[in-house]
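S.K.: could you work out the structure for the sequence below:
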Amino acid sequence: MSTENALLTILVEKIKNDTIVLPTLPAIALKVRRAADDPNVNLHAMGDIIAQDPSLSARIIKISNSAYLGRTVKVTSVSQAVTRIGLSQIKNISTALAMEQLFVSKNELVKEYIIKIWDNTIDVVSYAMAALQVYTKTKQRHLSLDTMTLAALVHNIGVLPILTEAERHEEVFANPTFLNTAIVKLSGHIGGKIMRQWGFENDFAEVAEKWRDMNFVPEGVTFIDFVRLGAVLSGSFESQKEKVLQICIDKKIIEDLSVYDSEEFLEMRDSAKSVFA
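M.R.: Reported below is the predicted structural model:
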C-alpha cells in the first residue's frame, strides 16, 4: 500500500470511528442561531447579542449598507442594521460572516491551503449569489439569498478537518499530493457530518456532502445547483463544467450564457464579494 493510500485509510478510519476532529461553530454564530430559533426573541435582543462581537458588528453594519440588500440610506448602528436585515435573515447572514474565523492555521503549508481555500470559497459564493439574483430576476422565483450565501460558504467546510490532521501530523500528512487527493475523496463526507453536528438544515448538509458528486442531481432547482454553477464560473470546478452547465440549462437556470459576461452580472458578483472583503 502506498503512503498516500495508507494516510487515506487512517483518515477513513477516523471518520468511521468518529475520532476525527470536527470544527466547532464560532461562538458568536452559535449564540445568534440559538437566539434566532427562540420564538420570543426580538430585534433589540438580537442586536445586543451581535454587539458582543465587535468584528461581527462591523460586518453586519457593512452588509446592511451594501448592494447585497439593495439599500442606499446608510445605517450606523448594530440595532439599525439588525432592523434592516430582519430576524428571518440575520441567522444565516451572521453565521456566514463569522465563518472566516474557522479558516486559520499556524502551520505554514496548511496556512497556504486555508488562505487559498477561503479565497476560492468567496469566489464561489460571489458567483453563486449573482447567479441566483439573475435567476430570481428573470424567472420571478425565489430561493433565499441569505441561505444561498451560507450554503456556498460551507460547501467546502469538509476540508478543515483534513487540514487539521495535516497540522497535527505534519511529518506525514502535510504534503500537497496527499492533501489534494484527500480533499477530493473525503471532504464531502466530512462536510455532511459537520453540518449535521452543527444542527444545520438538510439543505446545507446536502450541499457540503454532495456538491462534487455529479451523480447526485436533485429534482427541481436547488441551492446545490447554484453552488456548482458558482464553482464553474469561478474556475474551480472546470472538470465538471459541461455537466454542470447542461444541468443548469435543462433546469432552465441558464437561458443565455452570455449573461454571465455582462456588466450587470459582474457588478452583482463584485457587490457580493465585497461583503466579505
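
S.K.: going forward, measure contacts between C-alpha atoms and count neighbours the same way
M.R.: Noted.

S.K.: for the residue lying closest to Val259 once chain neighbours are set aside, give me its contacts.
M.R.: Spatial nearest neighbour of Val259, chain neighbours left out: Phe265 (6.8 Å); criterion: C-alpha to C-alpha, 6 or more residues apart in numbering. Phe265 is in contact with 130-131, 134, 259, counting by C-alpha atoms under 8 Å, 6 or more residues apart in numbering.

S.K.: between those residues, which sits nearest Asp250?
M.R.: Ala131 (15.6 Å; C-alpha to C-alpha).

S.K.: that closest one and Met148, how far apart?
M.R.: 10 Å (C-alpha to C-alpha, to the nearest Å).

S.K.: find the nearest non-adjacent residue to Ile253, please.
M.R.: Ile253 sits nearest to Tyr135 (C-alpha to C-alpha, 6+ apart), 6.1 Å away.

S.K.: and that neighbour, how many neighbours?
M.R.: The tally of other residues near Tyr135 (other C-alpha atoms under 10 Å) stands at 19.

S.K.: and what of the one 4 residues further on?
M.R.: Counted with other C-alpha under 10 Å, the burial measure for Lys139 works out to 11 neighbours.

S.K.: and what of Ile10?
M.R.: 12.

S.K.: what are the boundaries of the helices in the stretch 1-150 of the chain?
M.R.: 3-16, 27-36, 43-50, 54-64, 78-85, 87-98, 108-139, 145-153 (DSSP state H, counting those that start in this stretch).

S.K.: Ile90: what's it in contact with?
M.R.: 36, 82.

S.K.: distance of it relative to Leu30?
M.R.: Look at Ile90 and Leu30: by C-alpha to C-alpha, they are 12 Å apart.

S.K.: ok, the residue nearest to Lys91 when sequence neighbours are not counted to Ile49 distance?
M.R.: Distances taken as C-alpha to C-alpha, 6+ apart place Arg33 nearest to Lys91, at 5.3 Å, with adjacent residues excluded. Distance of Arg33 to Ile49, computed by C-alpha to C-alpha: 10 Å.

S.K.: I have a second one here; can you model it like the first so I can compare?
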Amino acid sequence: MGNPPDRRCDLDDLLEDVSGLVSPPEIIIRLRSALDAPGSTASSLAAIVAQDPNLSAQILRLANSAMYGLPQRVETVSRAIAVIGTRALYHLALAVTATHTFSRLPCELVNMAVFWRHSVFTALIAHDLAQRCNVLHPERLFVAGLLHDVGSLVLYGRHPDLLRETMLITRGCEPLLASHEREILGFDHADVGAELLTRWGLPESLRTAIRLHHQPDRALGTGLEATLVYLADMLSNRTEQGCFSEFGPRNEEIPDAIWECLGLDPEDGEDCRANVGWRFMETLTVILPQARY
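M.R.: Alright, predicted model coming up:
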C-alpha cells in the first residue's frame, strides 16, 4: 500500500478560499500591535477599543458579568483594563470579534445554535479549569475553548456534499467525526481551525491546543493548554446545555492521565460544570447578542 496522498495543498486552498470572509478585523490587528509595543499603555488600548462602540459595550458587559464577579460595576473601558488587565482586555476583544466574524460563515450542515452553545460552554469550562491550575492569563483558554471548533464551519461550509454522510453516521461523536474527516480529506476540522487562527495571531500553544483537542495522547505531551482544551471539550459534551451533538450529551471516558497531568480529579470537573451552568446564558448573550439559541 502506498503512502496516503499529501492533502496539505488542499488545506491551503481551503483557507485561501475563505480568507476574505474570516480575516481578523483591523481593530484586532491594531490591538495586538499596541499590546506588543514597548510604550503600550492602558489608555492607548482603551482609545483603540473606544473606536468601536459595539465592541466596547460587549467588553464592558463581559467585564461586569459573572465570569469575573467584580464587586463594583465597571463603567469605562479604561477602568476595565485597570481591573482585569491589558491582556485580558485583548483576549475578550478577540473572543467577541472572532465569534462575530465566524458566525457569518454560511454552513448548512451545522446547527449554529448548538454549535455556539457548545463553544461558549467549553470556553467557560476551559477558563475555570485554567484558574484552578493557576495558568497565567486564563482568558487565553476562554478564547481557545470558544474557537476550538471553528474549523468545522469552514470545512462543512465548503464541502457539504463530501461530508454530509460523515455528520449523519457519527451522530455527534466528535473524536469519531474528526477521524472520518481525516480519512476523507487527510486533515480534520481541528487542523483547519488551528491553521485559520494562525492568521488571527493566536500563540502557538493555543493553536496546538485547538489542533489536538481530539487527540489526548498527543495533547498530554505539549503542555497544559492542549490538555485543558481537551478536558473542557469533554466536560462540555456531558451537559445538555453544552453538548456538541444534537442527539444529546455524551459521557465518554476521560483518561486518568489527563486528570493527573493537571493535578485535578473528576470532582473538580463536576464543580466546573456546575459553576459554568449558571453563568452560561449570560455569557452567551454577551458574546452573540443577535443570535437565536
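
S.K.: can you work out which residues contact both of Ala131 and Met148 of structure 1?
M.R.: Phe226.

S.K.: hmm, back to that, and for the residue nearest to Lys91 of structure 1, the neighbour number?
M.R.: 18.

S.K.: and the gap between it and Leu145 of structure 1?
M.R.: 17 Å.

S.K.: on that earlier part again, gap between the helix or strand that the residue nearest to Val259 of structure 1 is a member of and the chain center?
M.R.: Assessed by DSSP states H and E, Phe265 of structure 1 sits inside helix 263-274. Put simply, helix 263-274 of structure 1 sits 17 Å off its chain's centre (C-alpha atoms, centre = their mean, to the nearest Å).

S.K.: so which strand or helix has the counterpart of Ile224 of structure 1 in structure 2?
M.R.: Taking TM-score structural alignment, Ile224 of structure 1 has Ala226 as its aligned residue in structure 2. For Ala226 of structure 2, the element it lies in under DSSP H and E is helix 224-236.

S.K.: which elements pack onto that helix?
M.R.: In terms of contacts (3 or more C-alpha pairs under 8 Å, 6 or more residues apart in numbering; DSSP states H and E), helix 224-236 of structure 2 is packed against helix 112-132, helix 139-147, helix 204-211, helix 216-220, helix 256-262, helix 266-277.

S.K.: try it again with 7 Å
M.R.: Where contact means 3 or more C-alpha pairs under 7 Å, 6 or more residues apart in numbering; DSSP states H and E, helix 224-236 of structure 2 is packed against helix 112-132, helix 204-211, helix 216-220.

S.K.: about what we covered before: just the angle between the helix holding Phe265 of structure 1 and helix 108-139, please?
M.R.: 140 degrees (axes from the mean of the first three to the mean of the last three C-alpha atoms, to 10 degrees).

S.K.: buried ones in stretch 48-56 of structure 1?
M.R.: Within stretch 48-56 of structure 1, the residues that count as buried by 16 or more other C-alpha atoms under 10 Å are 49-51, 56.

S.K.: for these, which one is nearest Met99 of structure 1?
M.R.: Using C-alpha to C-alpha, the buried residues of stretch 48-56 of structure 1 come closest to Met99 of structure 1 at Leu56, 10.4 Å.

S.K.: and that closest one, how far is that from Gln240 of structure 1?
M.R.: 35 Å.

S.K.: got it, and Val41 of structure 1?
M.R.: Using C-alpha to C-alpha, we find Val41 of structure 1 at a distance of 44 Å from Gln240 of structure 1.

S.K.: distance to Ile162 of structure 1 added to the buried residues of stretch 48-56 of structure 1, as CSV?
M.R.: What follows is the buried residues of stretch 48-56 of structure 1, written out as CSV (distance: C-alpha to C-alpha, whole Å):
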residue, distance to Ile162 of structure 1
Ile49, 32
Ile50, 31
Ala51, 33
Leu56, 27
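
S.K.: quick one: stretch 116-123 of structure 1 to structure 2 mean distance?
M.R.: On superposition with structure 2, the mean distance recorded for stretch 116-123 of structure 1 (mean C-alpha distance after the TM-score superposition for structure 1) is 1.5 Å.

S.K.: quick check: the residue positioned nearest the centre of structure 1 vs Trp211 of structure 1, distance?
M.R.: Central residue of structure 1 (C-alpha atoms, centre = their mean): Leu153, 1.0 Å from the mean position. From Leu153 of structure 1 across to Trp211 of structure 1, the span is 12 Å (C-alpha to C-alpha).

S.K.: what is the burial count for Asn134 of structure 2?
M.R.: 10.

S.K.: now do the contacts for it.
M.R.: The contact partners of Asn134 of structure 2, by C-alpha atoms under 7 Å, 6 or more residues apart in numbering, come to none.

S.K.: no further queries at this time; thank you.
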